[in-house]
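# Task: produce atomic coordinates for the following.
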Amino acid sequence: MARLILFNKPWGVLSQFTDRGTPEARATLSDYIDIPGVYPAGRLDRDSEGLLILTDDGALQARISSPKHKMPKTYLAQVEGEPDDAALAALRRGVTLNDGPTRPATVRRIGPPKLWDRDPPVRYRKSVPDSWIELTITEG
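As a prediction, the model looks like this:
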């Protein structure tokens, strides 16, 4: 039976067990998870936080993380300003990034979500308004 671990990855933590290539040590999954043989199915950027699934089942890990399976993943994202209809439509069509075009996404504006306390707090800037979107992608 596959082992699944649901981990609320904190801000500032790498979605991997080791950190290579930087002179200063950065927090990794090994600072929080001491279970041999499990690996993340997907990743969140170091400056992102939220649910990360870890498993010891390689086939399940590939199904979750490989773009060929088109498994939807939903993110709540704080963005600067208020995205207009054209910006949301572009995400729905797919946008071109440095490494190529993305698949079309599902996106909608949402109100500020109820989140856990965070250190550092979610950004607040008096002179730059922000808003939240819910974004579902089917990339890897």
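
# okay, CA-based contacts and neighbour counts for the rest of this
OK.

# can you give me the helices in this protein?
Assigned by DSSP state H, the helices in the chain fall at 58-65, 85-93.

# most packed of the ones you listed?
When you average the neighbours per residue for each of the helices of the chain (mean count of other CA atoms under 10 Å), helix 58-65 leads with a mean of 16.

# Next, the second sequence, to be compared with the first:
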Amino acid sequence: MAYQYLLFYKPYNVLSQFSESGDAPTALTLKAFIPVAAVYPVGRLDRDSEGLMLLTNDGRLQHRLSDPRYGHPRTYWVQVEGEPTEAALGQLRQGVTIRGYRTRPCKASRLPEDPPLPPRHPPIRYRQSIPTTWLALTLEEGKNRQVRRMTAAVGYPTLRLVRWAIGDLTLEDLQPGQWRSLTPDEQRRLRAMA
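Predicted coordinates:
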């Protein structure tokens, strides 16, 4: 059997699964976008998050990229409410405690300008009196809603969350709802990362 490796730009309000959900029977799933049989997501993105997903039928690779023991970098662009202080960024870098769990250290920095992302539909809430800031966070773990809980723990709630990269694979050249196969070179680099 030939292995397949796909990159997908998951739009906002889409479930990270192919089957419909009893909790959200009208929500779109991956099935509405990806007509490739027998591939499965490596990890998840929440319904209210956007960004890069990797799908494959390579079970061994899927396991190594999903298992927390084999942490691999994932970079998120996060729009937060307010203007985080250097102290708050330092807390994120060192790890914060959320729900009784201490997160691993991560990379955290302000983006120098708004990232080149398409507008979200529906748009995030806008408050004229409260500024927003875009951050880049690179984590090597991925617990449920972790990025949102981390930014909230340091006092800056997440408004928009986009996974920009998995390792060195990025959303570049993809629009929400689009997918493509990995090139042979990207496949080699992905296997090396795992």
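
# Quick TM-score on the pair, please.
Overlay of the two chains. TM-score (TM-score structural alignment, normalised by the length of the first structure): 0.91; 140 aligned residues with a CA RMSD of 1.6 Å.

# thinking again about what came up before, could you dump the helices of the first structure into a markdown table and include distance to residue 46 of the first structure?
Converted to a markdown table, these look like this (distance: least, CA to CA, whole Å):
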| stretch | distance to residue 46 of the first structure |
| --- | --- |
| helix 58-65 | 17 |
| helix 85-93 | 23 |
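
# And those: which comes nearest residue 138 of the first structure?
For those, proximity to residue 138 of the first structure was assessed by CA to CA; helix 58-65 is nearest, at 9.5 Å.

# Where in the second structure does that closest one fall?
Per TM-score structural alignment, the counterpart of helix 58-65 of the first structure in the second structure is residues 59-66.

# By how much does that stretch deviate from the first structure on average?
Here the mean offset of stretch 59-66 of the second structure against the first structure after fitting is 1.4 Å, by mean CA distance after the TM-score superposition for the first structure.

# dump the residue contacts of residue 109 of the first structure.
Residues counted as contacts of residue 109 of the first structure (CA atoms under 8 Å, 6 or more residues apart in numbering) are 131-134.

# Give me the subset of the residues you listed lying in strands.
131-134 (DSSP state E).

# number of nearby residues for residue 53 of the first structure?
19 (other CA atoms under 10 Å).

# which of the contacts of residue 109 of the first structure count as buried?
132-134 (16 or more other CA atoms under 10 Å).

# if we look at the match of helix 58-65 of the first structure, which residues are touching it?
Around stretch 59-66 of the second structure, the neighbours that count as contacts under CA under 8 Å, 6+ apart are 42-43, 56, 70-72, 191, 194.

# Thank you, goodbye.
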